[in-house]
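based on what follows, work out the 3D shape:
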Amino acid sequence: MKNILLACSAGMSTSLLVSKMKEAAEAKGVEASIWAVAQDKAPKEMEKADVLLIGPQMRFMKKKFSVIADKVGIPLDVIDPMAYGRVDGEAVLTKALELMEE
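As a prediction, this is how the structure comes out:
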């Protein structure tokens, strides 16, 4: 089971992306728990995640979250703005899976 956490300003704008990622995971036969939270809940939620993806509008938070992610031992990156804007669940899922394998 892959645990994929998305963080954005309020946890709302990524909800549609989470749905699309779940669809893509099912189509690929990947067992994944995918959820989104607001930025203030992300540090606590990272403890349950295998990877953290940050919404492009929050790229300024990457450094702060990197410190916590390093302690917890998970990779993180900013979601590609094009994939985010297109709500491309498959592309974002693929990125998350790649980060977990590095």
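
only C-alpha atoms for contact and neighbour calcs from this point on.
OK.

tell me where this structure has helices.
15-28, 42-45, 62-72, 81-85, 89-101 (DSSP state H).

and L5, which of those is closest to it?
helix 42-45 (7.6 Å; C-alpha to C-alpha).

mind listing residues that contact the closest one?
With contacts defined as C-alpha atoms under 8 Å, 6 or more residues apart in numbering, helix 42-45 is touched by L5, A7, F65, I68.

try 7 Å
Outside helix 42-45, the residues that touch it by C-alpha atoms under 7 Å, 6 or more residues apart in numbering are A7, I68.

let's compare: structure for the following, please.
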Amino acid sequence: MKKILLACSAGMSTTLLVSRMREEAKVRGIDAEIWAVTQDQAPSEMEQADVLLIGPQMKFLKEKLSKIADELETPLDVIDPKAYGRVDGKGVLDQALALITK
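This next block holds a predicted model:
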């Protein structure tokens, strides 16, 4: 099972994105747990995740979260702003899967 964590400022703007990513994973037959949290919850939730993607509005936190992610050996990246703005579940799922398989 792939465990994909998304984090954004309040945890609300990623809710629809998570739904679309789950739909896409189901269509592809990918066993995935995908969930979203607030920026404050991200460090503790990262322990359960295979990858962390943060919302573009949180780009300023990437360095801070990367330190934790490096210790946990959890890949981390900023969600592509275009995919985020389009709520592109397929594109963001592809981004997460690519990071997991690196």
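
how alike are these chains, TM-score-wise?
Between these two chains, after superposing, the TM-score reads 0.99 (TM-score structural alignment, normalised by the length of structure 1); 102 aligned residues with a C-alpha RMSD of 0.4 Å.

sorry, back to before: mean neighbour count for the helices of structure 1 - can I get that in CSV?
What follows is the helices of structure 1, written out as CSV (neighbours: other C-alpha atoms under 10 Å):
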stretch, mean neighbour count
helix 15-28, 18
helix 42-45, 17
helix 62-72, 14
helix 81-85, 14
helix 89-101, 17
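
out of these, which is closest to A36 of structure 1?
A36 of structure 1 sits nearest to helix 15-28 of all the helices of structure 1, at 6.4 Å, using C-alpha to C-alpha.

what's the closest of the helices of structure 1 to G55 of structure 1?
Taking the helices of structure 1 one by one with C-alpha to C-alpha, helix 81-85 is closest: 7.5 Å.

the closest one vs structure 2 - mean distance after superposition?
With the two structures superposed, helix 81-85 of structure 1 lies on average 0.4 Å from its match in structure 2, counting by mean C-alpha distance after the TM-score superposition for structure 1.

tabulate the helices of structure 1 (TSV), appending distance to P56 of structure 1.
Listed next are these as TSV, based on distance: least, C-alpha to C-alpha, whole Å:
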stretch	distance to P56 of structure 1
helix 15-28	13
helix 42-45	15
helix 62-72	10
helix 81-85	6
helix 89-101	12
